[in-house]
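Undergrad: what shape does this take:
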Amino acid sequence: MKKFMNTAETMVAESTEGFVRAHEEFVAFGIDRKCIRRRHLVPGKVAIISGGGAGHEPMHIGFVGRGMLDAACVGHIFTSPTPSQIVSAIEETDTGAGCLLIVKNYDGDVMNFEMAAEMAAGRHRIEIVLACDDIETVRAGDGRGRRGVAGTLITERLLGAAAEQGAPLAALKAFGDSLSPRIRSMGVALTGVAVPHTQRTTFTLGSNEIEMGVGIHGEPGHSREPFANADTIVRRLSETIVNDIRQTTGTGLLLVNGLGGTPPAELYLAYKIARDFMVNHGLRIERSLVGAYATSLDMQGLSVTLAFLSEEEISLWDSPVATAALRWGC
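TA: The predicted structure follows:
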């Protein structure tokens, strides 16, 4: 397996150090490098904290900064950060208004963030919001609920913007919970993921096969299907999302996310197809985002996310944000 790395064991530490050095205007390491935090904290603002395994960059470290996250904790590749890391992020970023933890709905992430919240509860006011936008998990019927995938960044952005404007912890918790039914995602892959530690690909596809419903840790989806043209594949994703979200009115935000190995030209082509599909089904797409934001290392694939937002929420999306991965209005 050829990758630009020294060893699999040091890859995450060396990569995060490079990230911090490249974006020192936004971020700094926390104590003992247990988290990456916002360089300039705002006193009296609720701290927004998230995190997860490495391999999804720029999620979550690329979203630390003004108008989004105050800290992100990074675990080993595709592995949850430890409770100790999360407690450290809470201790460093709580400036008096409490902390909101945004957690992707995976067993390891949920367990470790909940454990950290219990450990810090005596000293800090803490609430948790689960990001659970993936259609595939419910379709698979494994009882875990929906995974948090690319739609997580929409939740992080909106809650980060609301916190920046002074929203209190209880209101942010209620807002975050209200977003869950209005954000849906589905992914497709042309290849599996080459994982450095195992030196293996998570699944192997034939030259004329695609995997529908993949996760961001290289999990296979619900079906292996014949390769088809972009219209067929992206319309299938879009139709599944529209049918699942079951909302026909409101302002839509459409995100086409690259999973790591898909070039921008293909992502923009997919966006055109998805947008045309949504508009032809009577939906108003007023905001968009296209690019690799929640990746799965080098997976060649993409996901489509649709979020229904109110006009007030659109204003939050449009408000100033200054992070390594998202920047506008500043």
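Undergrad: going by C-alpha atoms from here, please, whenever you check contacts or count neighbours.
TA: OK.
Undergrad: buried ones in stretch 205-216?
TA: 209, 210, 211, 212, 213, 214, 215, 216 (16 or more other C-alpha atoms under 10 Å).
Undergrad: got the end-to-end distance for that stretch?
TA: One end of stretch 205-216 to the other measures 17 Å (C-alpha to C-alpha, to the nearest Å).
Undergrad: ok, and what's touching that stretch?
TA: For stretch 205-216, contacts defined as C-alpha atoms under 8 Å, 6 or more residues apart in numbering pick out 56, 135-136, 149, 186-192, 220-227, 259, 294-296.
Undergrad: over to stretch 246-256?
TA: 267-268, 270-271, 275, 282-291, 302-311.
Undergrad: swap in 6 Å and give it another go.
TA: Contacts with stretch 246-256, where a contact means C-alpha atoms under 6 Å, 6 or more residues apart in numbering, come from 271, 284-290, 303-309.
Undergrad: among those, the buried ones, what's the PyMOL command?
TA: To isolate the buried ones among the contacts of stretch 246-256 in PyMOL, judged by 16+ other C-alpha under 10 Å, type:
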select buried, resi 271+284+285+289+290+303+304+305+306+307+308+309
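Undergrad: now the other sequence, so there's something to compare against:
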Amino acid sequence: MKKLINKTENIVREMLEGLAEAYPDILEKLPDFNIIKRKTVSSKVNLVSGGGSGHEPAHAGYVGYGMLDAAVAGEVFTSPTPDQVLEGIKAVKSEKGVLLIIKNYSGDIMNFEMAADMAEMEDIKVEKVVVNDDIAMEDSTYTIGRRGVAGTVLVHKISGAAAEDGLELDEVKRIAEKTIKNVKTLGMSLGPCTVPASGKESFHLEDDEIEMGLGIHGEPGIHKGKLKTADEHVEYMMEKLLSEQKFSENEKTAVLINGLGATPLMELYIINRKVSEILKNKKIEISETIVGNYMTSLEMPGFSITLLKLDEELEKYLKFKARTPAYKN
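TA: Got it, this is the predicted structure:
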């Protein structure tokens, strides 16, 4: 295993310390917890998300104006504990309340819900939403129902904008839930990643093999298959996505082409070229295109495609100003 780390047990803390040092004007790390928060806590509805580390820039990279107010980081591919999440909630609590954005993994749901219950015992108003955008499979190794993957970033963006716009907690939650209903993702992997604690590859694929629908923690996908051209894989994935998320002519979508950690931008743009061609041929209007590493799996080679069906409200908040380390517009 070749990793540029110090001690395995210090990876998450040292990563967050480095992030906070890089953006000292907007971020700070809580001294005794692996939590990144906005330097200035607002009186608006504040948003908290998080989960296991290893998906950078998610989630701490989305803390800042127009997105999250705090991100709670567990160990690599491991949910943060309830007491950690509670500290994140308390660090950004406001009279308007806190919205928790949770990816649909059993550990995350259990621990964030326990933290919400504890926060309410301290008279902090808390609501929560669960992101389940992965269309690959209904149940998986770590979930009941569909997994939360790269579409979570767009939920952060839109609900964060609604909160920044001054909306009340129930309205921010409504908009977050509408985003979740309208966002769909499918990904594929060309190979494994190496979890630092084990020092071993998370799974095995042959040199000419891919896994369609693989999860961001290395969970099994729909099937293994032979590596084909970029266009052939995109055609298959777009057929699946468009059968799940029906579009009429001239409806609008946002597109997120997300790298899983080791896929060059060159290849992501080739993928986006085909995605754009398919959508234009179907007369679906592309309102926003986002290409890059937004929800990774350490150094895994692969990518995902996310489509978000937009109405006027969702489009407004997608284009709303944001200033975070990993997402700006």
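Undergrad: TM-score of the superposition?
TA: Put the two chains on top of each other and the TM-score (TM-score structural alignment, normalised by the length of structure 2) is 0.96; 327 aligned residues with a C-alpha RMSD of 1.5 Å.
Undergrad: that older thread, which single one of the contacts of stretch 246-256 of structure 1 is nearest to residue 69 of structure 1?
TA: residue 289 (18.2 Å; C-alpha to C-alpha).
Undergrad: and the gap between the closest one and residue 182 of structure 1?
TA: Distance from residue 289 of structure 1 to residue 182 of structure 1, counting by C-alpha to C-alpha: 17 Å.
Undergrad: which two in the buried residues of stretch 205-216 of structure 1 are spaced the farthest apart?
TA: It's 209 and 216 that sit farthest apart of those, by C-alpha to C-alpha, at 18.7 Å.
Undergrad: per the alignment, residue 252 of structure 2 corresponds to what in structure 1?
TA: Matched by TM-score structural alignment, residue 252 of structure 2 corresponds to residue 251 in structure 1.
Undergrad: count of neighbours near that match?
TA: 18 (other C-alpha atoms under 10 Å).
Undergrad: for the aligned partner of residue 129 of structure 1 in structure 2, give me its contacts.
TA: Aligning on TM-score structural alignment places residue 129 of structure 1 opposite residue 129 in structure 2. Residue 129 of structure 2 sits next to residue 101 when contact means C-alpha under 6 Å, 6+ apart.
Undergrad: what about residue 129 of structure 2, which SS state?
TA: What DSSP: H, G, I helix; E, B strand; the rest coil gives for residue 129 of structure 2 is strand.
Undergrad: kindly report the same for residue 103 of structure 1.
TA: strand.
Undergrad: is residue 147 of structure 2 in contact with residue 136, as I believe?
TA: No. Residue 147 of structure 2 sits out of contact with residue 136 when judged by C-alpha atoms under 6 Å, with a separation of 8.5 Å.
Undergrad: where's residue 253 of structure 1 relative to residue 276 of structure 1, distance?
TA: 13 Å.
Undergrad: neighbour count for those two, which is higher?
TA: Between residue 253 of structure 1 and residue 276, counting by other C-alpha under 10 Å, residue 253 is the more crowded of the two (21 against 15).
Undergrad: in a strand, the more buried one, correct?
TA: Yes. Residue 253 of structure 1 forms part of a strand when assessed by three-state DSSP.
Undergrad: where's the residue lying closest to it once chain neighbours are set aside, which helix or strand?
TA: Spatial nearest neighbour of residue 253 of structure 1, excluding adjacent residues (C-alpha to C-alpha, 6 or more residues apart in numbering): residue 287 at 4.7 Å. Taking DSSP states H and E as the criterion, residue 287 of structure 1 maps to strand 284-291.
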